[in-house]
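In: Here you go, sequence then predicted model.
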Amino acid sequence: MEKTISTTSTIVASQTQAGTNAIADAQAKSRPQSTLRTYFAMLVQVSRWHLIGVIVVTVLFSLSEGIGIALLLPTLQVAGFNMAGQGEAGKYATRLANAFVSIGLHPTLILLLGVFVTLVGARTVLGQIQSVWMYKVQQDVEHHLRRRLYHAIADANWLFVCRSRATDFTHALTHEIYRIGNGTNLALVFTGEVVLGMLYMAIAFALSAGMTALVLISGAMLTFVFRGRTHAIEEQGEEVSTTNKSLYAATIEHLQSLKAAKTYGAEELNFSIFSALSDEVVRANVDGARQQAIAATWFELGSVMILAVVLYVSIRVLVVPPASILILLLLFARVMPRIMTGQHHYRAFVNSLPSFANLLNIEARCAAAAEPAAHPHDRMSLTRELAAEHISFTYSEGRVAAVKDLSLVIPAGKVVALVGPSGAGKSTIADILMGLVLPDSGTLRLDGRPVGPEGVRGWRDRIGYVAPDTFLFHDTIRANLKWARPDASEDEMLAALRQASVLDFVLGLKDGLDTVVGDRGMMVSQGERQRLALARAFLRRPSMLILDEATNSLDSENEGRVLDAIESRRGELTVVLIAHRLATIRWADLIYVVEGGKVVESGDWSSLSARRDGRFRALWEAQSLTI
């Protein structure tokens, strides 16, 4: 099947990228703020109740730890430590002791230790719940984005899909969404660390407002100083996303072309290309880790310096009592590691945001190219004729038109053939007849009714299509048939197999309809794949069947079986045959000779072959040895 463009072509990918730079630049100007806002809006929309649950459990988890720290002062007092004259720490211990008395409990060492153990146990349970719910939110986000992006890709028009690189879609649906999900988990962990830090700061304020204020002001200054480092980490995240996408694309393309690579002896060339891309991924990831490590190192050093200054000022200037200093040191000793890990988690989350921006970019481009939704009652059938009137079509600006001023008629119930040399535009014409691509000019009419963007889905529901490169899923024959029509009964599947002359083959298999055909149908022969594909097309009960060079790679016996199957439906089914070999279309009711994207001759076999100076006769003579 000739195609003006290939979905995996690097050239097309470059052209597509050039066309989308404006979108990417516009998004880049507003990042990270707009991306962050969009991300959190999506998070709330997708997992609102689980998110609320995570926040509640996180608060309870933090409270259990904070209360455990708060019990330290009355525990010291009960243990015999003199809290008199210890300023706010002594008053705080007395207030907690009075609180126990007010509920009828005398604060003894055993009671306080028992409460502490209970709090630790509750904290353990809450931690388990928190971990599971965070993972649930992460999976909700991944599931939502995966479905949303896949739906956008599937809804995009075929021309847009052809102009795009398929591996970019695959990379976004897998690796990029995984990075976003992991970033979501990091954001939730960071939120928990912020809540716990705020609780610790509240306790610290109760003990020494001056010392705590000094810590917070210094911490804010430290964060301000490191804002440039955070931006650098985000840019590094964009590079990680880009290099991983290139490696992913190369992986898919190289594995798909492995047979050709072996045939051409290009294994080492492919290896060198793949190795270079892998080197780039390693370099980008290591650079990202280096940026994270440098930021963590300087933040830790800055934190230690701040703590030293705060301690000096608290002891020499603010004259904070020793007991308060002791508890504050304990608080800061616990909160500082959390601040550092929180910073690490925040940086890692920021590093994952470019993946979300990339996904939004792809989704926006797909949405801009989306086909109109099909009307539920707008199912079309071919009862009189399908006509193309002065249709022209070009795949992209600056290229030669694939179809030029094309006019032809497909009568209902007839077998119509499109013949011509490779690159003549036959497959593009088939795409236009199916509504996969819309003409730049001219009109496609079905029984006199124009088939516009809003009607193409309803028309395609009535079409059966068999491509030259038949695709079967790595699944059972039954599943492959039901893919075309999920509500088909077993009797209907058997009837379709019989019509395609492949029923005896299927029934002769050990597992019959439940036989797995292998990756792309490689467990069955080419002829059997083609006939299974034909059965799948018949199962749709189509109004029109298009065979796009579907018999070119078959031997004469299998080709004859496929053509016999189509002949058995003559008169009740409109058939469009696209072929190079003229022997396969001898029995067609109407033949169109296509060249340069237009019809140059038409008629039946007898009339066309009788024109000694005609284009069909030239093709006939060129293939005279095989006719």
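Out: Yes, it's here. Numbering: from 1, shown residues only.

In: from here on, contacts and neighbour counts on C-alpha atoms
Out: Fine.

In: what's the next secondary structure element after the helix ranked longest in the chain?
Out: Scanning the chain for the longest helix, with DSSP state H as the assignment, gives helix 267-316. Where DSSP states H and E defines the elements, the next helix or strand beyond helix 267-316 is helix 322-368.

In: Tell me the gap between the helix or strand just after that following helix and the middle of its chain.
Out: If you walk from helix 322-368 toward the C-terminus, the next helix or strand you reach (DSSP H and E) is strand 385-393. Using Cα atoms, centre = their mean, to the nearest Å, the mean C-alpha position of strand 385-393 is found 36 Å from that of the whole chain.

In: And the contacts of the helix or strand just after strand 385-393?
Out: Going down the chain from strand 385-393, the next helix or strand is strand 403-411, by DSSP H and E. Residues outside strand 403-411 that contact it (Cα atoms under 8 Å, 6 or more residues apart in numbering) are 384-394, 416, 425, 428-429, 442, 574, 596-599.

In: how big is the angle separating the longest helix of the chain from helix 322-368?
Out: Orientation note: helix 267-316 sits at an angle of 150 degrees relative to helix 322-368 (axes from the mean of the first three to the mean of the last three Cα atoms, to 10 degrees).

In: counting contacts, what elements does helix 267-316 pack onto?
Out: For helix 267-316, the elements it packs on are helix 209-225, helix 227-256, helix 258-264, helix 322-368, judged by 3 or more Cα pairs under 8 Å, 6 or more residues apart in numbering; DSSP states H and E.

In: quick revisit: of the contacts of strand 403-411, buried ones?
Out: Among the contacts of strand 403-411, the ones that count as buried by 16 or more other Cα atoms under 10 Å are 385-394, 416, 425, 428-429, 442, 574, 596-599.

In: adding another structure so you can compare the two:
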Amino acid sequence: MNAIRKIGNLFSLFRQAFGEYAWSIALMAALNFLSGLLEGIGVTAIIPLFSFIGGATKANDTISLAIAELFRFLHLPYTAKFLLFFMVALFLSKAVFLFFSQQITAKIMADFEERTRSMLLRITFAARWPFLSSQKVGHLDQMLTTEVVASSSILYYLSGAALVSANLIIYSILVLNISTIIALLAFISGACIFFVFLPLLTKTKIVSIDMVRENKRLAHFANEHTIGAKTIKAMHLENQTLERGVTLLSLMRGLYLKTAFLRNISASLLHLASVFFVIGLFAFLYKTSAFEFASFAVVVYALNKVITNVQYAQNHAHTISSQIPYLQSVLSYRKEAETAAERDAGVLPFAFGKELLFRDVDFTYQRGEPALSSILLSIKKGEMVGLIGPSGSGKTTIVDLLLRLIEPEKGEIVLDGTPISHVRLKDWRARVGYMSQDVFLLNDTIENNIRFYSASVTKSDIENAAHAANILAFIQSLPDGFKTMVGERGVFLSVGQRQRIALSRVLARKPDVLILDEATSSLDTESETLIHESIERLHGEVTLIVIAHRLSTIMNADKVFVLEKGKIVEEGKPGVLLKQEDSRFAKFYKQQS
């Protein structure tokens, strides 16, 4: 019952992964089966051919008689010459069927890989932010490359399984046609071998599950430490980092050797068993009076093909068993990402004329710590608002709520009296700009980094945005101007230049609301001054929400909200709060001074 359940689960898995290719797989299997059938009939024709060549008694086995009957039906001379032509035609037909089967297999595999990768990218980008933020660096990369390729290879081996099955059936019939006893012995031996080697398949799958896990760990290690390469070199930790990487590689080497051992030991033992079986068979038949060289040669060839195909079946089974964990990983991720899909119930367009209001908003993360509690916060159109507070006070959570990356647990955020959840998400994010302290740049030109996939952004928009961000003069001073490559993560630029290009990117989209998340926290004085000038020019034209570490960034804000432990503990104009010596804002200012 356990074996039946496992087979049922396996078919369910394949149906889930490859169900849309059912007809193509059926055609592929049919062509492979026909290919094996034609080969088997062609080989069987050797028996009557030997009879013609040796002048011996005509073969009277069932298949040979059927071939003779076919010749009579087609009104063809039953001679050695025409029999040879018949065999050539069979093997040529087999080659044609096999070619088309392989082409269909290649097409299915290519389509599966393209569709699966597209699906994985689509559901990843469509997932909610909490799900995305929980994913480890390198895991998606590993899935798009190694795991999808391993999954598609199952199709190749399933295609081979149809050919192997056809060959096993045809050559088994061939042996049965010549000798029932030999066929029975071969069947019993094959069944015994199958059940003896069955535990090796289970072991192969277990080792492969470990391989999937370690492949992801290695991908995460490589991506994580490539990003942190500067820190590693600066701290002279190359050897320690390498040691950890070598440990992972050594573990993967061990798992690979285990998989290879399990596959090779079964192949070697099967080959050894087949040799002993053929030798014993020859010794048995040679002593009998019914021994015929032609029949025995065909039997040996057929048995060899049976054993070879059993070996192929074993190899296919081991390979499929080793690839199943990769397919399960892909399907598991698909299920998780689809469950975490971002929902948009909004139907209204974005329209900001008066006020953006947090009304008694609470939010708690999964770890159970309240991030925000009873937040009441009003932002008028065109205002510049500052958010300050120690780390963990709730500033970033407010930003994530404004970007609609997360949703309030209690209370609501309203825009001109309308809950923002009623506004179309696409419209909302098109009108609310965001600049993070962690600048993300493509390894591309400055122009493409400012345009950033937005076809509606014109060259004029890019230049105007660069001017507003105080970076236009610098770009124009470069030999290639806007066509200058910025390098991986903007490595060819200074931190301040990267920040201003990132600001240009947001401004090119002409947002109504601009959120600046500690945009000047890691800048030098000159770069900070340039960013301040950009912010001042935007003041009044765009509603600005600024998370500030340096209070100088928000001294000209219309009002400031001070947060502590998820609550607003103080609000007011910076100048007024600064005059109140016991205010938290004044204390922050003195600490920085």
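Out: Yep, it's here. Predicted model only: the values in this text are computed from it and were never measured.

In: Let me see the TM-score of these two.
Out: The TM-score (TM-score structural alignment, normalised by the length of structure 2) is 0.90; 592 aligned residues with a Cα RMSD of 3.1 Å.

In: quick one on the thing from earlier: of all the helices and strands packed on helix 267-316 of structure 1, which lies closest to S14 of structure 1?
Out: helix 227-256 (12.3 Å; Cα to Cα).

In: buried residues in that closest one?
Out: Buried residues in helix 227-256 of structure 1 (16+ other Cα under 10 Å): 229-230, 232-250, 254.

In: Test my guess that H106 of structure 1 contacts F100.
Out: Yes - applying Cα atoms under 8 Å, one finds H106 of structure 1 in contact with F100, separated by 6.3 Å.

In: For A152 of structure 1, give its distance to S208 of structure 1.
Out: 56 Å (Cα to Cα, to the nearest Å).

In: Same check on A276 of structure 1?
Out: Taking Cα to Cα, one finds A276 of structure 1 at 58 Å from S208 of structure 1.

In: Which one of the two is surrounded by more residues?
Out: S208 (21 against 13; other Cα atoms under 10 Å).

In: In contact with that one, which residues are there?
Out: So S208 of structure 1 contacts E88, V320, S324 (Cα under 8 Å, 6+ apart).

In: ok, the nearest residue to the second one once chain neighbours are set aside - contacts?
Out: I take that to be V320 of structure 1. Once flanking residues are discounted, V320 of structure 1 sits nearest to S314: 5.6 Å by Cα to Cα, 6 or more residues apart in numbering. Taking Cα under 8 Å, 6+ apart, we find S314 of structure 1 in contact with G210, M211, V320.

In: Restricted to buried residues, select the residues you listed in ChimeraX.
Out: This is how ChimeraX selects the buried members of these, with burial counted by 16+ other Cα under 10 Å:
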select :211,320
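
In: whereabouts in structure 2 does stretch 223-241 of structure 1 align?
Out: The aligned range for stretch 223-241 of structure 1 in structure 2 is 194-212, by TM-score structural alignment.

In: with structure 1 superposed, average distance for the matching stretch?
Out: Compared with structure 1 after fitting, stretch 194-212 of structure 2 deviates on average by 1.5 Å (mean Cα distance after the TM-score superposition for structure 1).

In: which residues touch that stretch?
Out: 147, 252, 255-256, 258-259, 262, 266, 317-318, 321-326, 329.

In: Now which of these would you call buried?
Out: Here, 16+ other Cα under 10 Å leaves 147, 252, 255, 258-259, 262, 266, 317-318, 321-326, 329 buried among those.

In: which of those residues lies closest to I501 of structure 2?
Out: Nearest member of these to I501 of structure 2, counting by Cα to Cα, is E147, at 36.3 Å.

In: Which residue comes closest to the closest one once chain neighbours are left out?
Out: Closest to E147 of structure 2 by Cα to Cα, 6+ apart is Y326, at 5.0 Å.

In: What's the match for that neighbour in structure 1?
Out: Using TM-score structural alignment, Y326 of structure 2 pairs with S355 in structure 1.

In: Ok, L387 of structure 2 next?
Out: Using TM-score structural alignment, L387 of structure 2 sits opposite L418 in structure 1.

In: Does that match belong to a helix, a strand or coil?
Out: When classified by DSSP: H, G, I helix; E, B strand; the rest coil, L418 of structure 1 comes out as strand.

In: For it, the count of nearby residues, please.
Out: 26.

In: was I right about it contacting A579?
Out: Yes - with contact defined as Cα under 8 Å, L418 of structure 1 reaches A579; the gap is 6.5 Å.

In: Just list the residues touching G442 of structure 1, thanks.
Out: With Cα under 8 Å, 6+ apart, G442 of structure 1 has these contacts: A388, E389, H390, I391, S392, D405.

In: gap between it and L406 of structure 1?
Out: Taking Cα to Cα, one finds G442 of structure 1 at 8 Å from L406 of structure 1.

In: Next: D287 of structure 1.
Out: From D287 of structure 1 across to L406 of structure 1, the span is 56 Å (Cα to Cα).

In: same check, this time on K482 of structure 1
Out: 36 Å.

In: Can you tell me the number of residues neighbouring the aligned partner of I294 of structure 1 in structure 2?
Out: For I294 of structure 1, the aligned residue in structure 2 is I265 (criterion: TM-score structural alignment). Using other Cα under 10 Å, I265 of structure 2 is surrounded by 13 other residues.

In: Can you measure across stretch 434-442 of structure 1, start residue to end residue?
Out: Across stretch 434-442 of structure 1, the terminal residues are separated by 15 Å (Cα to Cα).

In: what does stretch 312-324 of structure 1 give?
Out: Stretch 312-324 of structure 1: ends 14 Å apart by Cα to Cα.

In: In a markdown table: the contacts of S314 of structure 1, plus distance to C162 of structure 1.
Out: A markdown table is the format used below for those (distance: Cα to Cα, whole Å):
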| residue | distance to C162 of structure 1 |
| --- | --- |
| G210 | 65 |
| M211 | 64 |
| V320 | 71 |
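
In: Out of the contacts of S314 of structure 1, which is nearest to M544 of structure 1?
Out: Closest to M544 of structure 1, out of all of those and judged by Cα to Cα, is M211, at 81.6 Å.

In: Now the closest one. Nearest residue, chain neighbours left out?
Out: S314 (5.9 Å).

In: And that neighbour, how close does it get to Y92 of structure 1?
Out: 19 Å.
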